[in-house]
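[1] Sequence first, predicted coordinates after that:
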Amino acid sequence: MRLSQICSVSEPLKLGRLRGNHFDLVVRNLRPHGASDEHFSGADVHGRLAALIKEAVENRRGFVNYYGPQRFGSGQSVLSDQVGLTLLKEDMVSAVRLFFSPEESDDPHSLAKRHFLQTGNAKESLALMPLSKPRERLMLRALNRYGTGPDGCVQAWLSLPHSMRVFYPHAYCSRVWNDAAAHRLSTMGLGVRQGDLVWTQTGQKRTEDTGETTCPQIHVVTCEEEQAGVYSLEQVLLPMPGNSVKYPENAMRTWYQERLAGDGLAECRFRVSSLKLNLPGCYRPLLAIPHNLSYQLRRAAFSHGAKKQESVTESLTLSLNFDLDSSCYATICLREIMKCET
């Protein structure tokens, strides 16, 4: 580990204030999409893959700035955004039950969750819960002390640090943002439209995930500006729902209203006072653009099979190096390059 540029500053770094992240990724055993092992041969495969990767990597338009699957807890029976929606509805008991929804497996974590849902016995469930699950253990301790009724469930959520509590409503808002981005592009295309929100200051940090919602650089595109092509798609912002954001002044405003109403949040003020949560919202760029991107496609040999009958197969390996701005997801960037699900 190397530490550098150490100095005294007036205030500490907070969530969302980093400049960005650097990624060095290696993708092994590449093949054209849909190709099986028996078809993964021939002299033209390397050239075909090289052309596909060159086209994807050198795309200067960027990619849709979706929140990545880790924001929602991929692979779980109940995703974090579902828990967050229930918290925003202030149904604390249902939120606790969703939180403790077990997977179908019989690992100790799932067994402890299942025991709690079946028996309601927080003390016994705590004894079964692995030590590696601090959130679940904190909540079970509180449920054992305060009970499993509405007030006890409030205390269970309050037993979590604020950053853990707010994660779930943020996950819901992130899901809405992802769906809004998909709808915006499918219905309004790749151009900048009247009523869109745009970022008018270049070379400055955008407000994102910091709770800072006073942003004079947010501008509503006029009809004249749309016709003149004043702004580009990479300047377009979409709001993450909250109580202090401006919504687009076009069809997207109606989409947000209908989406929130459909989820039962038509009157939501994005405050959960019992949990000391306030969600002001933020603005997120519709597109993300990797910086300092470089790549290398090379051949690599790997062996497989038993040692006595070991065979050596040649495969292709892709090395990717790039920087992303704060709150952009490398998993989404990789999905765009690979053209496959993360």
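    That came through, no problem.
[2] okay, CA-based contacts and neighbour counts for the rest of this
    Will do.
[3] Neighbours of L138, how many?
    Neighbours of L138 under the rule other C-alpha atoms under 10 Å: 17.
[4] can you check the one 3 residues further on too?
    Residues contacting R141 under the criterion other C-alpha under 10 Å number 18.
[5] Determine the longest helix present in the protein.
    helix 162-188 (DSSP state H).
[6] After that helix, which helix or strand is next?
    strand 197-199 (DSSP states H and E).
[7] Need the contact partners of that next one.
    206, 217-221, 231, 235-238, 247-249 (C-alpha atoms under 8 Å, 6 or more residues apart in numbering).
[8] Now which of those would you call buried?
    Buried members of the contacts of strand 197-199, counted by 16 or more other C-alpha atoms under 10 Å: 206, 218-221, 231, 235-238, 247-249.
[9] all helices of the stretch 1-150 of the chain, in order?
    Assignment of helices within the stretch 1-150 of the chain using DSSP state H, counting those that start in this stretch yields the ranges 45-57, 80-88, 92-99, 108-119, 122-128, 134-146, 150-158.
[10] how distant is the strand or helix carrying E258 from the center of its chain?
    Secondary structure from DSSP H and E places E258 in helix 251-262. Put simply, helix 251-262 sits 21 Å off its chain's centre (C-alpha atoms, centre = their mean, to the nearest Å).
[11] contact partners of the helix or strand that that helix is followed by?
    Following helix 251-262 in sequence order, the next helix or strand is strand 271-272 (DSSP H and E). With contact meaning C-alpha under 8 Å, 6+ apart, strand 271-272 is reached by L87, L88, E90, N243, L277, N278, L279.
[12] Of the residues you listed, keep whichever come out buried.
    L87, L88, E90, N243, L277, N278, L279.
[13] would CSV of the residues you listed with distance to F23 be doable?
    Output for those, formatted as CSV (distance: C-alpha to C-alpha, whole Å):
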residue, distance to F23
L87, 34
L88, 34
E90, 39
N243, 34
L277, 33
N278, 32
L279, 30
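[14] Out of the residues you listed, which comes closest to G152?
    For the buried ones among the contacts of strand 271-272, the residue nearest G152 by C-alpha to C-alpha is E90; the value is 13.4 Å.
[15] Tell me how many other residues surround the nearest residue to that closest one once chain neighbours are set aside.
    Leaving aside its chain neighbours, E90 sits nearest to V272 (6.9 Å; criterion: C-alpha to C-alpha, 6 or more residues apart in numbering). For V272, the count of nearby residues is 17 (other C-alpha under 10 Å).
[16] let's bring in a second one:
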Amino acid sequence: MDKKRMSFPVYFKQRYGDFIVREVSEDGKIVTLTDTTTLPDWDKQVEESQSQTYTDEDVVNAFKDIIGDEQVAVQLLSYSKMDSKVVKDKFQVTGKVTEEKELRKQFHDAVRKYFSGNLESELNNSGKEKSIEVFFPQKRRRMMSKNTARGWPSGKPEYLQFVLYKENIDTTVALEALSKATGLPSKTFDTAGTKDKRAITSQLITIKKVDAKRIRDSAAKLKGIKVGNFSYVHKPLKLGSLHGNHFTITLRGIEAPMDVVVQACESVKKFGFINYFGTQRFGTSAIPTHHVGKYLLLSKWEEAINLVLTPRAFEKWEITEARIHWMKTKDATSTLQVLPRYQIIEKILLRGIEEYGCNLTAFSKLPLNMRLLYVHAYQSYIWNEMASKRIDMAPTPEDLVPIPGDLVYDTKLNDHIYVDQNNISNYTITDVVLPLPGYSVKYPKNAAYDHIKEVMARDGLDPTDMKRNIRIYSLPGGYRFLLRKPMGLEYSIYQYNDLCIPLALTDLDVMEGKKEPQSAPDGSRTALVIKMGLDSATYATMVIRELTKYETSQIAQKELQSKYDREQEGKEEEAQEEDIEPTEDFQINADE
């Protein structure tokens, strides 16, 4: 916001460990992995019983007491020792045990206790006479999923909650790995939201009626993933059920004077930052997602399709080749033949075109969340434009105050109202909100609104006309605060030499008793480590952008990397001319 402050480039996410994200739960606690072994009290008795060994006599006596027939108990024991790969028939138990609910429960519990999952049991009501069938699980993955909830103890909360800690892995990929390890469908794991791939993150997960031991033991050998801090809760997580996130961010390669860096940190602490939607909202390619969204709002389906399939920079050649083929031929069938299999979105779209032509029906084959992403990106683009105009209306951060015509959120009224001369003294700039374009929102009555009317008019759109015949493209809109302040912002400046050395502790580091990194007195390089909390739907990249006055997008970071590489080449050439060894240095690797 302070236009007079000096900008300084930084290496952002140079190492994935430079971006540590810990979810902040709805009760305001920072989610941290502190224990990977301890089971909840509910499970400790089960684990102890499973660690015991039983004699044949113990097994026979236990089932004789339940069934009332020693011979059947002996036969059941013999059945349990048969080769599960050969035996196809189920062992049938009839009589009194099938009629009384309490006896049936005791029987099922005994099967779990004495046969440790090697046998399973279930009641069969389909015949003339009830029976309990005992059998060897054949399709283990399916049975584990199907029988998860069987025998859940009365009074035990239905949901297991645990911390998922991951390194350089997307949340979806991590849950897929857990799914394969446990034999549970990935859709059964609940989250409050996804976390960055190129980062070290900790977040809560819930799953219904699954024991902690199963998750703990199954995840033990997974690479880059740890689970722990198990507990049982009464409610599952839902998307958005978090207070926000806590960040520990290392910014490397700082060459600006230290007084400039300190001034920047103090400015963000005092004034906050513009609550822009981050660049990731608009995609990482040369074809921004909001351009596609514009055409969807204009009902120009063919233009939207062509944008999705247009060639873009920084892609693999085989993908670019397929995109060029589409632009030249407009033939979906032949394009599909050259398109790499892993390009899922393009493949779905081309198959839709193949069947229906280049129209709405074809585009509608894309997943709903993807289609919504495009139109929401356009809303975000317009919001960012409006925010920039509103900030420009104040020459300095000190002049940034509510003005007549602004919209504010009044907590007492629980409503968005206009600022006027009568109520202006009741609000500060942190109360000001801006709308995302939609048919159910109010717009500011000042130059900020005039600006976005002009921007949308150039796109052929009108902010007061956002209803569409197709429901998902009919946008109600919403509100977003103009400014946000980081919570509890702390910063430290480090000198260092080794480009690979971590400058912040992860949850695993703390568990292993590692000490806090120290600044090297003789360090030739400078880094800034920031710790802060942010509300949900607020972008850490926008804090860094405000702090450094420098772009954090992938393209900007690649340009910075190229400049760095050129400088290093120059140093190596000088070293060779002087017949000395070049100094070791580090290359930013986006795939670290």
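    Great, that's in hand. As the structure is a prediction and not an experimental result, all values here were calculated from the model.
[17] Next step: the contacts of strand 197-199 of structure 1 restricted to strands.
    Using DSSP state E, the subset of these located in strands is I218, H219, V220, V236, L237, L238.
[18] and of those residues, the nearest to D196 of structure 1?
    Looking across these and measuring by C-alpha to C-alpha, the closest to D196 of structure 1 is V220, at 5.7 Å.
[19] just checking, what residue in structure 2 corresponds to that closest one?
    Using TM-score structural alignment as the criterion, V220 of structure 1 maps onto Y418 of structure 2.
[20] Quickly note the distance from that match to N446 of structure 2.
    11 Å (C-alpha to C-alpha, to the nearest Å).
[21] Same question for P288 of structure 2.
    28 Å.
[22] Looking at those two, which one has more neighbours?
    Taking neighbours as other C-alpha under 10 Å, P288 of structure 2 and N446 compare with P288 leading, 20 against 14.
[23] In contact with the more buried one, which residues?
    So P288 of structure 2 contacts F282 (C-alpha under 8 Å, 6+ apart).
[24] repeat for T86 of structure 1
    Per C-alpha under 8 Å, 6+ apart, neighbours of T86 of structure 1: M92, S94, A95.
[25] If you rank those residues by neighbours, which is first?
    M92 (25 neighbours).
[26] Need the counterpart of it in structure 2.
    So, by TM-score structural alignment, M92 of structure 1 is matched to W301.
[27] Translate S110 of structure 1 into the numbering of structure 2.
    S110 of structure 1 maps onto T320 in structure 2, by TM-score structural alignment.
[28] That match and L175 of structure 2: what is the separation?
    In this view, T320 of structure 2 and L175 of structure 2 are 31 Å apart by C-alpha to C-alpha.
[29] now V401 of structure 2
    45 Å.
[30] what sits in contact with each of Y418 and N446 of structure 2?
    By C-alpha under 8 Å, 6+ apart, the residues touching both Y418 of structure 2 and N446 are P404, G405, D406.
[31] Can you report how many residues neighbour the last one?
    Other residues near D406 of structure 2 number 25, with proximity taken as other C-alpha under 10 Å.
[32] need the contact list for it.
    Y418, V419, V432, V433, P444, K445, N446.
[33] tell me which of the residues you listed is nearest to Q561 of structure 2?
    V433 (36.9 Å).
[34] My read is that the closest one contacts F481, right?
    Yes. Taking contacts as C-alpha atoms under 8 Å, V433 of structure 2 lies within contact range of F481: 4.2 Å.
[35] any idea which helix or strand carries the residue of structure 2 lying at maximal distance from its centre?
    The centre of structure 2 is farthest from one residue, Q71, which by C-alpha atoms, centre = their mean lies 56.3 Å away. Using DSSP H and E, Q71 of structure 2 falls within helix 70-80.
[36] Nearest to S303 of structure 1 among the contacts of T86 of structure 1?
    Taking the contacts of T86 of structure 1 together and measuring to S303 of structure 1 by C-alpha to C-alpha, the closest member is A95, at 48.7 Å.
[37] That closest one and M139 of structure 1, how far apart?
    12 Å.
[38] what do you get for C223 of structure 1?
    Taken as C-alpha to C-alpha, the span from C223 of structure 1 to M139 of structure 1 is 52 Å.
[39] Neighbour count: these two, which is higher?
    Counted by other C-alpha under 10 Å, C223 of structure 1 and M139 do not tie: M139 has more neighbours, with 25 against 12.
[40] Just list the residues touching the match of M92 of structure 1, thanks.
    Here W301 of structure 2 is in contact with Y295, C358, N359, L360, F363 (criterion: C-alpha under 8 Å, 6+ apart).
[41] can you put the buried ones among the contacts of strand 197-199 of structure 1 in JSON lines and add distance to S311 of structure 1?
    JSON lines is the format used below for those (distance: C-alpha to C-alpha, whole Å):
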{"residue": "R206", "distance to S311 of structure 1": "53"}
{"residue": "I218", "distance to S311 of structure 1": "60"}
{"residue": "H219", "distance to S311 of structure 1": "61"}
{"residue": "V220", "distance to S311 of structure 1": "62"}
{"residue": "V221", "distance to S311 of structure 1": "61"}
{"residue": "Y231", "distance to S311 of structure 1": "56"}
{"residue": "Q235", "distance to S311 of structure 1": "52"}
{"residue": "V236", "distance to S311 of structure 1": "52"}
{"residue": "L237", "distance to S311 of structure 1": "52"}
{"residue": "L238", "distance to S311 of structure 1": "52"}
{"residue": "Y247", "distance to S311 of structure 1": "59"}
{"residue": "P248", "distance to S311 of structure 1": "59"}
{"residue": "E249", "distance to S311 of structure 1": "62"}
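[42] out of those, which one sits closest to P69 of structure 1?
    L238 (19.0 Å).
[43] L143 of structure 1 corresponds to which position in structure 2?
    Checking TM-score structural alignment: L143 of structure 1 goes with I353.
[44] Grab the nearest non-local neighbour of its match.
    A362 (5.1 Å).
[45] In this structure that neighbour contacts G352, no?
    Yes. Counting by C-alpha under 8 Å, A362 of structure 2 sits close enough to G352 to count as a contact (4.1 Å).
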